[in-house]
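**Q** Sharing a model prediction with you, sequence too.
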Amino acid sequence: MNLYADIRTLVIAELDTLVREGVLPDGLDFGAVAVEPPRDVAHGDMATNAAMVLAKPAGLKPRDIAEALAPKLLADPRIETADIAGPGFLNLRLAASSWAELTRAILEAGLDYGKSDMGSGTKVNIEFVSANPTGPMHVGHARGAVFGDALAGLLDYAGYEVTREYYINDGGAQVDVLARSVYLRYLEAHGQEVAFEEGTYPGDYLVPVGEALRDEVGDAFVGTPEHFWLEKVREFATAAMMERIRSDLASLGVSFDHFFSEKSLYGTGKIETAIDWLSGKGLIYDGVLEPPKGKVPEDWEPREQTLFRSTEHGDDVDRPIRKSDGSWTYFAPDIAYHYDKIERGYDQLVDVLGADHGGYVKRMKAAVSALSEGRVPLDVKLIQLVRLIKDGKDFKMSKRSGTFVGLRDVVEQVGPDVARFVMLTRKNDAPLEFDFDKVMEQSKDNAVFYVQYAHARICSVLRKAEEAGIEGLGDGSLAAADLSVNAHPAEAALAAKLGEWPRIVEIAARTHEPHRIAFYLYDLAGQFHALWNRGNEDHSLRFLQEGDPDTTRAKIALARANAVVIANGLGILGVTPADEMR
């Protein structure tokens, strides 16, 4: 049941009636007609902009359309009032029976309440994390991992066919640096004194890798020239770090459907195939770029390069794909990788990247537009930095020195559920403060606690009802209760919030914004806690009505519907609902 979609269907049907009656002209486009929550809840349960958006194409005043539409809507038993506001907005208040039916529908649907077929099986590839395999996951990676995984869960819930993908950056010079750093740890494991030069990775996390390499090859690499061991150590070190990365991510509850190696693009013809495809479309040429805007670097000189006509697909400038020495730029394998994804049949692509990749967005969108001839959209989501705070002080991290705060460190201190939820309490492109002390507080200011506490309170109510000997507490029995007794405005307000859930799911999925789910759950928990607190003063609002099992079942039905939605929302975010709080 999608109450907002159902009422919008009613509005469209009555607009069609007005067309048939000659009140509205033929040929109107109803696509912009919306049914949404009103800006002020005091105005009603829902509002429609139908009169406003149709006035100009219909050649009528908005208020005239609203006055014709209102009585049509009032004829439906679900609508209690239809009031015209301002120049022509229609504010609707639903009948109490609508909220009872909604509660019943939620209990009957269970895990399926809010699920959508909006995606209709559209194949989406979400690439996220994709960190260089040169060190363990740090807290910055954690935010990208949580965002990507939650987005995948959201789109799956909305009917898309989702692939979670990790792009292993194992084709660049940084992997050679990793190999040299591991080799030093390998020598150290053989009892030698070593010195880490600038540009290597001195972190202690490579100590066990060096020891494992010693156990694997013995002293075969000791005292040998680099060309003898570099490739073998590179492969060994990359595999070891990827194993650790998988383990770190698993501690956060994140796993992937597919790992793609950048190295597989080199020497296999895949880069050449993608570039040749673009060349066949007249999008590759040899030319000289204009000097960069602003202050020109002293070492800049005009030189001919092989360029991609990315400006024909929305970019600001054309982009080099091959250097003057004949080697590929870093952009060339990126083009080939996305060409591979398009060839695998994906209908949509999502790249989740760090905030420092902002300059990458236009060129990659241009490449995907060209490679798919505009058929496959690419959405690039940039993840802003995380500021770690503990005991009122900043936590600092530096991957190269090895003093960073690891993803696993965060999970071990607060748990995966807290870590995941907190990472989604801000939009992805907004900075995030992660205060270890605050995220463990049991207060309204701690969003994850506030939501978990609501679910735990509902579970507590059910346990107390069972202890009191009340029968028929399964969702099926609760759905069959006389729900008309839940007629108080505070109960209607909670039901109205539950009615927003399917709409929120579709909006969040359409915009690729899983933080909307976290925000909604916090608001929903607030509505529930408000009703709970009202029960302290008005005993008729308590969920347990002493000596009245029928009314108790009806009250618990509303609470249980709330728990269903919280559990469904937390499931999208990869967070386990709490049955009790300790």
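**A** Yes, it's here. What you are looking at is a predicted structure, and each value in this text was computed from that prediction instead of being measured.
**Q** contacts and neighbour counts: CA atoms only from here.
**A** Will do.
**Q** A strand includes Ile126, no?
**A** Yes - if the criterion is DSSP: H, G, I helix; E, B strand; the rest coil, then Ile126 is within a strand.
**Q** Can you tell me the element the residue lying closest to it once chain neighbours are set aside falls in?
**A** Closest residue to Ile126 apart from its sequence neighbours, by CA to CA, 6 or more residues apart in numbering: Val350 at 4.7 Å. Counting by DSSP states H and E, the element that carries Val350 is strand 348-354.
**Q** helices or strands up against that strand?
**A** strand 123-127, helix 139-157, strand 378-383 (3 or more CA pairs under 8 Å, 6 or more residues apart in numbering; DSSP states H and E).
**Q** A helix includes Pro320, no?
**A** No - read with three-state DSSP, Pro320 is strand and lies in no helix.
**Q** one step back: the strand holding Val350 to strand 123-127, inter-axis angle?
**A** Angle, strand 348-354 to strand 123-127, by axes from the mean of the first three to the mean of the last three CA atoms, to 10 degrees: 10 degrees.
**Q** In three-state terms, label Val194 for me.
**A** coil.
**Q** likewise Trp277?
**A** Strictly by three-state DSSP, Trp277 counts as helix.
**Q** where's the nearest residue to it once chain neighbours are set aside relative to Ser261, distance?
**A** Leaving aside its chain neighbours, Trp277 sits nearest to Leu371 (7.7 Å; criterion: CA to CA, 6+ apart). Computed as CA to CA, to the nearest Å, the Leu371 to Ser261 distance reads 20 Å.
**Q** Give me the more crowded residue out of the two.
**A** Leu371 (23 against 15; other CA atoms under 10 Å).
**Q** Double-check that one against Lys341; I have them as touching.
**A** No - taking contacts as CA atoms under 8 Å, Leu371 lies outside contact range of Lys341: 10.4 Å.
**Q** On the three-state scheme, Gly199 is what?
**A** When the rule is three-state DSSP, Gly199 gets the label coil.
**Q** One more: Thr306?
**A** Applying three-state DSSP: Thr306 is strand.
**Q** Relative to Ala332, how far out is it?
**A** When Thr306 is compared with Ala332 (using CA to CA), they lie 11 Å apart.
**Q** shared neighbours of the two, which are they?
**A** Common contacts of Thr306 and Ala332 (CA atoms under 8 Å, 6 or more residues apart in numbering): Ile321, Arg322.
**Q** Centre-most residue in this protein?
**A** Leu151 (2.9 Å; CA atoms, centre = their mean).
**Q** how near is that residue to Asp334?
**A** From Leu151 over to Asp334 the distance is 22 Å, taken as CA to CA.
**Q** which residues sit in contact with Val146?
**A** Leu252, Val254, Arg420, Met423, Leu424.
**Q** Who wins on neighbours among the residues you listed?
**A** Among the contacts of Val146, Arg420 has the most neighbours (other CA under 10 Å), with 26 neighbours.
**Q** pretty sure that one contacts Leu252?
**A** Yes - in terms of CA under 8 Å, Arg420 counts as a neighbour of Leu252; the distance is 7.4 Å.
**Q** next, the one to line up against it:
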Amino acid sequence: MVVSALDSAIAADALPEIGEVTPTVERPKIAEHGDYSTSIALALASSMRMAPREIATKIAESVEKSSMVCDVSIAGPGFINFRLDDEWLRSQVNVIREEGVEFAHSDIGAGQKVQVEFVSVNPTGPLHIGHVRGAVIGNGIANILDAAGFDVQREYYVNDAGNQMRIFMESAYVRFMQAAGKDAELGVESYPGEFVVDLGAELYAEFGDSVVEMDKGDAIGVIGKTALDRTLANIHGTLAMMGIEYDEWFSERS
């Protein structure tokens, strides 16, 4: 609507010709100002060499009449405010019900591929509330892009290499040895949480004393993959409960 009105004003010689413009449309901070607002007139003032309010007036006068908008007004130095018509808003209830899950879908991204990588935390324990927040936001962005017609790939980048994984594996080994009744202590850098305590007990129940007798490096080599797999399974489970699925779990080690 804003771009169309700007084009109409330029075509009518009410405003000077300019290049392609992508206006920003936002919700006003003060509800009384309207439902939506754009500052495009302020952005164009320099290139058009006109006062922002004058530009805003020309654009507002060129907005095509429709049942959707009941009022277009100018505020402050040149903000253009739009107020949606109440009757039109009420009519959208039936439109939404008729279109169902396809409501507001478009094809603007047709033929374009995008990758959304989100969460991607180190697989060293369960997800916490901060990770879950990121999962919701990331999946929401992916869903919006999908609804806009993009070919979306959701990726979890598995940080299964590097120093944090070394610390995790050594912590799991210590808990494994403690489960075997051995005198083992966590290092200064470690993962002391209950998850790793339980994981160590599970690893001992599975691998037993044969691994206890191995050198530390060899023992970690045996139990490490299972420790990683079970941690990833825990993360998988949490995300699955949230209805979040990935197309790709990409291992840093690969």
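**A** Perfect, thanks for sending it. Keep in mind it's a predicted model, so treat the numbers as computed, not measured.
**Q** quick one on the thing from earlier: so which of the helices and strands packed on strand 348-354 of the first structure is the most surrounded?
**A** Counting by mean count of other CA atoms under 10 Å, helix 139-157 has the highest mean neighbour count of those, with a mean of 25.
**Q** so Ala189 of the first structure touches Leu213, yeah?
**A** No - taking contacts as CA under 8 Å, Ala189 of the first structure lies outside contact range of Leu213: 9.0 Å.
**Q** More neighbours: the two, which one.
**A** More crowded of Ala189 of the first structure and Leu213, by other CA under 10 Å: Leu213, with 23 against 19.
**Q** For that one, what is the corresponding residue in the second structure?
**A** Aligned by TM-score structural alignment, Leu213 of the first structure pairs with Leu203 of the second structure.
**Q** What helix or strand is its match located in?
**A** Here Leu203 of the second structure, judged by DSSP H and E, is contained in helix 194-207.
**Q** Now do that helix: distance to the chain's middle.
**A** Centre-to-centre, helix 194-207 of the second structure and its host chain are 34 Å apart (CA atoms, centre = their mean, to the nearest Å).
**Q** That one vs the first structure, average offset?
**A** Its aligned residues in the first structure lie a mean 3.6 Å from helix 194-207 of the second structure after superposition (mean CA distance after the TM-score superposition for the first structure).
**Q** List the buried residues for that helix?
**A** Val196, Val197, Leu199, Gly200, Ala201, Glu202, Leu203, Tyr204 (16 or more other CA atoms under 10 Å).
**Q** Apart from its chain neighbours, what residue comes closest to the last one?
**A** If I follow you right, that is Tyr204 of the second structure. Phe176 (5.6 Å).
**Q** For that neighbour, give me its contacts.
**A** Applying CA under 8 Å, 6+ apart, the residues contacting Phe176 of the second structure are Val197, Leu199, Gly200, Ala201, Leu203, Tyr204.
**Q** Just put those in CSV and tack on distance to Thr231 of the second structure.
**A** As requested, the contacts of Phe176 of the second structure are arranged in CSV below (distance: CA to CA, whole Å):
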residue, distance to Thr231 of the second structure
Val197, 12
Leu199, 9
Gly200, 12
Ala201, 14
Leu203, 12
Tyr204, 16
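**Q** Show me which pair in the residues you listed is furthest apart.
**A** Farthest pair in the contacts of Phe176 of the second structure (CA to CA) is Val197 and Tyr204. Separation: 10.9 Å.
**Q** returning to that earlier point: and the helices and strands packed on strand 348-354 of the first structure: which comes nearest Asp64 of the first structure?
**A** Proximity to Asp64 of the first structure (CA to CA) singles out helix 139-157 among those, at 40.4 Å.
**Q** Who are the packing partners of the following helix or strand past that closest one?
**A** Per DSSP H and E, the first helix or strand lying C-terminal to helix 139-157 of the first structure is strand 161-168. Here strand 161-168 of the first structure touches strand 123-127, helix 139-157, strand 258-261, going by 3+ CA pairs under 8 Å, 6+ apart.
**Q** post-alignment, strand 161-168 of the first structure versus the second structure, mean distance?
**A** With mean CA distance after the TM-score superposition for the first structure, strand 161-168 of the first structure departs from the second structure by a mean of 2.4 Å once superposed.
**Q** Now check the second structure for the residue matching the residue nearest to the centre of the first structure.
**A** Counting by TM-score structural alignment, the partner of Leu151 of the first structure is Ile141.
**Q** and its match, how far is that from Val152 of the second structure?
**A** Applying CA to CA to Ile141 of the second structure and Val152 of the second structure gives a distance of 10 Å.
**Q** Check Val119 of the second structure too.
**A** To Val152 of the second structure, Val119 of the second structure is 16 Å away according to CA to CA.
**Q** How about Ala11 of the second structure?
**A** 38 Å.
**Q** If you count surrounding residues, which of these two has more?
**A** When neighbours are counted by other CA under 10 Å, Ala11 of the second structure and Val152 differ, and Val152 comes out ahead with 19 against 12.
**Q** so what's the residue nearest to Ile126 of the first structure up against?
**A** Val124, Asn125, Ile126, Glu127, Leu378, Asp379, Val380, Lys381 are the contacts of Val350 of the first structure under CA under 8 Å, 6+ apart.
**Q** cool, and Glu202 of the second structure?
**A** Contacts of Glu202 of the second structure (CA under 8 Å, 6+ apart): none.
**Q** so who does the residue of the second structure most remote from its centre touch?
**A** Here the second structure reaches farthest from its C-alpha mean at Glu213, the gap being 46.5 Å by CA atoms, centre = their mean. By CA under 8 Å, 6+ apart, the contact list for Glu213 of the second structure is empty.
**Q** Give the helix, strand or coil label for the equivalent of it over in the first structure.
**A** With TM-score structural alignment as the criterion, Glu213 of the second structure lines up with Gly223 in the first structure. Under three-state DSSP, Gly223 of the first structure falls in the coil class.
**Q** what about Gly223 of the first structure, distance to Tyr186 of the first structure?
**A** 11 Å.
**Q** Likewise for Ala152 of the first structure?
**A** Computed as CA to CA, the Ala152 of the first structure to Tyr186 of the first structure distance reads 40 Å.
**Q** got it, and Ala530 of the first structure?
**A** Ala530 of the first structure is 61 Å from Tyr186 of the first structure, by CA to CA.
**Q** likewise Ser98 of the first structure?
**A** Taken as CA to CA, the span from Ser98 of the first structure to Tyr186 of the first structure is 70 Å.
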